[in-house]
Structure formats: structure tokens, C-alpha cells
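> Just need the structure, nothing else, for what follows:
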Amino acid sequence: MSQLVSWQSRSGLESTVLVHHKPHTPDTQDTLPIRRVRAFGELLFVPISPQWPVAFARTLREVRPDLLHIHMPNPWAFCALFSAAARSLPWVVHWHADVPHDHPSWRMRLAYRPYAQFEQQLLRRAATIVVSSQTYLDASATLSAHRDRCAVIPLGLEAERPESAPPDWPNHDQLKLLAVGRLSYYKGFETLLDAVARTADVQLLLIGEGERRTALAARIAALGLHERVRMTGHLDDPQIEAAYRACDVFCLPSLDRAEAFGLVLLEAMRAGKPVVASAVPGSGMTEVVQDQQTGLLVSPGDPDSLAEALALLRERPDLRAQLGQAGRGRFEANYRFDPVGQSISDVYGQLLASSGRV
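Next up is the predicted model:
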């Protein structure tokens, strides 16, 4: 979202962003028009933010926007359904991912029932729904009744970003494997650890925080991988960029469509690195990664398939270079942020023109 707001600011488009902010989290985008609403932790992945409805109403009153751009999933976005000021505006709903109705947690499955009712109301009210890939749209049951109002616009990245000193890899003679993401159930990092255990001369740097950290640390110990796997926790953007530049291979082993697109794949491709990702049916990952051309796609949840891909790339530096170069070319051709930002701006223009606001 920060890239979109930065692009809009450079393009002369005035925008105001309302986001949640957890205590003790550093503000990293102070130059952008961002209003932060305090959140006191999370419940079922939802920020606990009792001040949000008041902040939302105040922002609408003070800013008087011409258009509302809602990013989903976010239950707090349902406040717009109950606001006369919000309902008077055209809405763009940015659909980042479906909320899985078959979530492993029974609490999440139970909570989804009422959530789905408001979710559909929000989608019916949207003038345009932005989806990151045609593959994801085609597989989404939630969006099936609204496809005539969907616009496919991929995620994108700026061409470059600052980097700091590279991370300390334990053994420079081994294949340097990188994984980045929230340590969550659907990311498949357990599968990745199992694959690393099956593959000699591979070391893994795992960047991220999340609810699975303790379980992953226990698995590393059980597999005897403490000398080949390092979990860094949270790193800032320049440190992460340096890790991309220093690695040999990037891996995203996600298990299901909760991984709707895989923005980290673009980050690796921007750095010219070969990627290994899961061939999850209905996920945009299979559009981002062209199998055998810009990376390798493997069966989700299959450590043997993943280990085979890692072993191949370990033995074939020429293939790593070929895939990485092709991935960088694909990033340049399809995922630079300028055309992405312009496509979203065009959606705004069409809606404002049709609503008589320009």
C-alpha cells in the first residue's frame, strides 16, 4: 500500500490512508499521508482497535474524499457499510485474498459465517473490485457473483530499493537458500525444513515473525538443522533486500490459496534470483513464476518434490543464472510499479467520470 500512496503522491493524486498501528511498531512512512489508529493486539488475525469507527468517520468528515479505496480482507472495512458519508462515494475494493472457509482453526471457520454476510454486502456495493491475477479470480468462489465488476491488476514493485550489509551465512560453500514471510500455517515452512533436511549442502535463512515461530524452532531442533537453518525474526527492508541480493535461491513453499499472489517472488525476481514456489491451484503464484523459465514449481506440501528442485539448483549454477536472469526480465516487463499504479489511477478516473465527480 505504501508504494501505491507514494506513486500517487508523485503523480499529483491526493490520497489519505487510514491504517492500524500496533504499539511499539516504528513508523516507517512518516512522509506519506497516513493516519494511524492504535490496535491492541489481534483476535483471530483481526486488529483489536475500538477507536477505528471514530477515526474512520473523522477522516471522511475532514478529508471529504471523492472515492473510497478499501483493501480486503479487513473486517474493520465493514464500517463503510454503516456510514452514510461512505455510501455516498464510489468504492474500489482491492481484493488481496479470499478468507478461507475451511481454515484449520474451528474458531476461524465459525467466525467466517457472519463475516461472509458482510463481505458479500461490501462486494455488492463496490463499483470495481481489483484482483491481482486472473488465475485467482477464476478460482474464487467468493468473487464468482461479482466477476463483471472485477479488474485484474497485478501487484508491482519499484525498480530498486536501498539495501544494507548482507546477512551472515554460516557456510559459504553451501547453497544459500532464502525464505521470507509471516511464520503462519499456510506458508509451508515445515515442508521447507523437511526438504532442507533431505538435501545436503543447503543452508536456509528464514526471515519473518509469526505464530508458528516456536513450532518451527522445535522442528529445526528435531531435524538437527541448527547449523544449517537460521531464523532471523523481523528485519527492516534494507536488510531484507540485502538478503535477496546475497542468496543463491529463493523459495516460497506455500500450501494453499491463502497465498494469493506471492509478492516476495517479485522481490526475488527483482534481485535476479531463481525462485522455487508451490504450484497451488488457483493461486497467482503460478502466473508469477513460469515453470522451467523463471523458476521451478513444485507440488505443495511435498518435501521430496521440493528437495529435488533444491538439489537440481545446487548442482546447476548455470541454471540458477539462467532462471534468475529470465526472472529479472519478467519483472521488468510485467511487474514494475509505474504501470500498476497507472492502471489503478485509470480505474479511479473511470469511476469518477461515471459518477459525475470530475
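> Only C-alpha atoms from now on, for both contacts and neighbour counts.
Will do.
> Helices of the stretch 151-300 of the chain, residue ranges please.
189-198, 213-222, 237-246, 263-270, 285-288 (DSSP state H, counting those that start in this stretch).
> Taking helix 237-246 as reference, get the angle to the fourth one.
I take that to be helix 263-270. Here the directions of helix 263-270 and helix 237-246 differ by 60 degrees (axes from the mean of the first three to the mean of the last three CA atoms, to 10 degrees).
> could you say what helices and strands helix 263-270 packs with?
Here helix 263-270 touches helix 237-246, strand 249-252, strand 275-278, helix 317-334, going by 3 or more CA pairs under 8 Å, 6 or more residues apart in numbering; DSSP states H and E.
> I'd like the structure of this one too, to check against the first:
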Amino acid sequence: MKRVLHISKYYYPFSGGTEQIARDVVLALKDKCEQKIIAFNDGKEDKIEVVDGIEVTKCGCFAKVSAQSLSTTYKNHLHQIIAEFSPDIVIFHYPNPFVAALLLNELKKCKAKLIVYWHLDIIRQRFLKIFFAPQNRKLLNRADKVIATSPNYIEGSPWLQSVKEKCVVIPNCINVERMEITPAIEKRAGEIRKENKDKTICVAVGRHTEYKGFTYLVQASKLLGNNFRIYITGKGELTEKLHEEAKGDNKITFTGRIDDTELKALLLACDIFCFPSITKNEAFGLALAEGMYYAKPAVTFTIPGSGVNYVSLNGVTGIEVENRNVREYADAMIRLSKNSDERQEYGKNARKRVLDNFLSTQFSKKIKNIVDGI
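Below you'll find the model as predicted:
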């Protein structure tokens, strides 16, 4: 039985896209490999926890620099785990540049195979992008395999292009059990529809940060008639700014963070799934795939090099418009609002695309194959 060490920035129950994928990888290999996990704790203390029957070492974080966590104990924990556990394979979730430096040093002393799970390029932090360029080259040169979440991202990333022969596409996945609809969810969805009788219900999901593009959805709303109702879930550093920008627009409801029941009820009740992300920081769009799973047509922007336009196909599962073009985005929403046949056709295609490509069953098989073949 192969021994696999997983290195993620944070880990479940910490909530985040990378963390969810890291857990999906662990669960895919649970009955196949002996595993350990090392990550940061979101507090200052070191912790050792057992999650899904797997030991997780969480190193206390004393500070963050450009959203990158720092720990005084991480180096020792990593060294001890590699020395004692002696992994056959290390799966490293990138970006995590400060840990990458420690890992590269440790890998000089052991023969473990390295799989780099490349979630996204560092784009926004210009200093970090330049500073860590030599490290990225070393990391990708040392890697035996590199996992990308879409062919679009490989084509659009200069880093992945440099090691294209090592790259394997494994799209992110939806856990069908988590998406299950209960009678309580159906009841709540019915209430939402009743509250918005004769309105086109639109839902947008995600953290309120720049690359999610919610400001463009708020601007698009100003071009829509009062027959629309737009729910924007989540919170983030731009929440206050978005509230201010939407002031006086009664079409928009900010829900804040909501539980799974309310989220699934909104997805079930809505007519259109709005996904206004604007940069490659949105490498895939798992929330987009979840909306599509419920047979909802999507409205997206064109993002060169991002997997968003791989998940939702223009003219097949939804409508894709010019990046940041608020007028086109609003027009796409109006078009879908007026044409129920088109909505239903795109929605049906959207669900089929998810069922055919983005379920945990396909994901698990591909993860097992790469571990077997390395």
C-alpha cells in the first residue's frame, strides 16, 4: 500500500475551494493508500486532528503576507512527518509558495514522487509573482506529474505550458450526496418562488472579492426591469462596497453566509445562475458546476485561460459575454428571462454536462489512476 502525504494550505473543516478539493483527493484514496495531511491551522496553536479517519497536522499561523500563511513550527513538523512517514508520493496543492520552499528542501533528501496540484497561477500579487518565479521552475521541474483542473488553464498558463508533457487534466467534482434535495429544501424553494411570483429569479454564489466580479452583476442589475430578483450569497472584503453600490436597487438581496439548506433551495428555485467572475483567479468554478447540476442556465464572462468557459459552454449550457461588459451581461439575462424554451434547453444541457464530466465518481477514478501510474 502506497504512503501518500497531502500538503494543503488549510484543510477541512476549513471552508474553501482548494480545501474541498484536497479533501476530495484524500477521500478518493482512502481505501487505497496510507495517508497523512499537513496544513496550516487558522489559529496560532499547533493541532493534530483526525478527519475522515486520517491524521491531519495543523501548524499554527502567526501572520499572513499577501494572503500567504506563516508558521514558526511548520518546518519542523514537515521534516518530522517526511522522516517518520517516509511517503512514496507527496501531493502538493499550489499556490502555497512559502511551504513550497520548505518542501523542495525536504525532497532533496527523499525519493518521494511529487504530484503538484496546480489550482491557479499567482496573478494579483505582482511582487510574489516575480519573487517566486525561480521557485516555481524548481517545483515544476521536480514534479513527476502536474494536475490542472481544465485544458483551458493549461493553455492559458505560461507555467503549465512549460511542463505541458507532465500535465494531467482532472476537473473538480461535485459530491452528489451533498447536492441531494430533501422535502425541506423543496418546501423552502417553493416559498422562494411564491415570494417572487412572476419574477425571474437569479442567484450568484461566492466570496465577495474582486475576481468574483459581483460589482458587474450589481451594475447589470441597474439595466434590468423590476421583473428580476437577484440573490447574492456570501460575504467578503468587498461586502460593504457592494451594499453601497446596490443602494436603492430593490431587485438585489444580499443573503450573507447561508446554510446548505437555504443555498440549495435558492439554486432549486432560481431561473438563471449568474457567475460574473472576471479573472483567471477563478480557475474552474465549482459553484458554477453546482448551479448547473440543478439544471440552471449560466451567464458568464469570457475569461481567457480560465476553466470557467470549459465548465459552461457558450450557446450550449448558457450564455458567455465579453469580459466586464455590463450591457451584454444584462442583455443575456433579459434574453433568458424572455425565452423559457432556451432556459430549459440550456438547463438540461448544463445538468448533462455536469453528470458526464464533473462528478466525484469520475474524479476519484482519475485520482486513483494518476497515483497508480506514477
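> Kindly provide the TM-score of these chains.
In this superposition the chains share a TM-score of 0.87, using TM-score structural alignment, normalised by the length of the first structure; 339 aligned residues with a CA RMSD of 2.5 Å.
> about what we covered before: of the helices of the stretch 151-300 of the first structure, which is nearest Leu206 of the first structure?
Of all those, helix 189-198 sits nearest to Leu206 of the first structure, with 8.8 Å by CA to CA.
> who touches that closest one?
Outside of helix 189-198 of the first structure, the residues within contact range by CA atoms under 8 Å, 6 or more residues apart in numbering are 183, 202-204, 216, 219-220, 223, 225, 253-254, 301-304, 306-307.
> Give me the aligned partner of Phe92 of the second structure over in the first structure.
When the first structure is aligned by TM-score structural alignment, Phe92 of the second structure is paired with Ile70.
> about what we covered before: let me have the helices and strands packed on helix 263-270 of the first structure in CSV, extended by distance to Gln117 of the first structure and mean neighbour count.
Shown next, in CSV, are those (distance: least, CA to CA, whole Å; neighbours: other CA atoms under 10 Å):
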stretch, distance to Gln117 of the first structure, mean neighbour count
helix 237-246, 37, 20
strand 249-252, 32, 26
strand 275-278, 31, 26
helix 317-334, 35, 19
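> Including distance to Tyr112 of the first structure, could the helices of the stretch 151-300 of the first structure go into TSV?
Below are these laid out as TSV (distance: least, CA to CA, whole Å):
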stretch	distance to Tyr112 of the first structure
helix 189-198	25
helix 213-222	25
helix 237-246	33
helix 263-270	25
helix 285-288	25
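> Please name whichever of these is nearest to Val46 of the first structure.
Nearest to Val46 of the first structure among the helices of the stretch 151-300 of the first structure is helix 213-222; the distance by CA to CA comes to 19.2 Å.
> other SSEs contacting the closest one?
Packing contacts for helix 213-222 of the first structure, counted by 3+ CA pairs under 8 Å, 6+ apart, involve helix 189-198.
> Where does the helix it packs on end up in the second structure?
The alignment of helix 189-198 of the first structure onto the second structure (TM-score structural alignment) spans residues 214-223.
> so who does the counterpart of Arg314 of the first structure in the second structure touch?
Per TM-score structural alignment, the equivalent position to Arg314 of the first structure in the second structure is Ser337. Ser337 of the second structure is in contact with 200, 271, 343, counting by CA under 8 Å, 6+ apart.
> middle-most residue in the first structure, spatially?
Closest to where the C-alpha atoms of the first structure average out (CA atoms, centre = their mean) is Leu263, at 4.9 Å.
> So Ile129 of the first structure is in contact with Ile153, correct?
No - between Ile129 of the first structure and Ile153 there is no contact under CA atoms under 8 Å: 9.9 Å.
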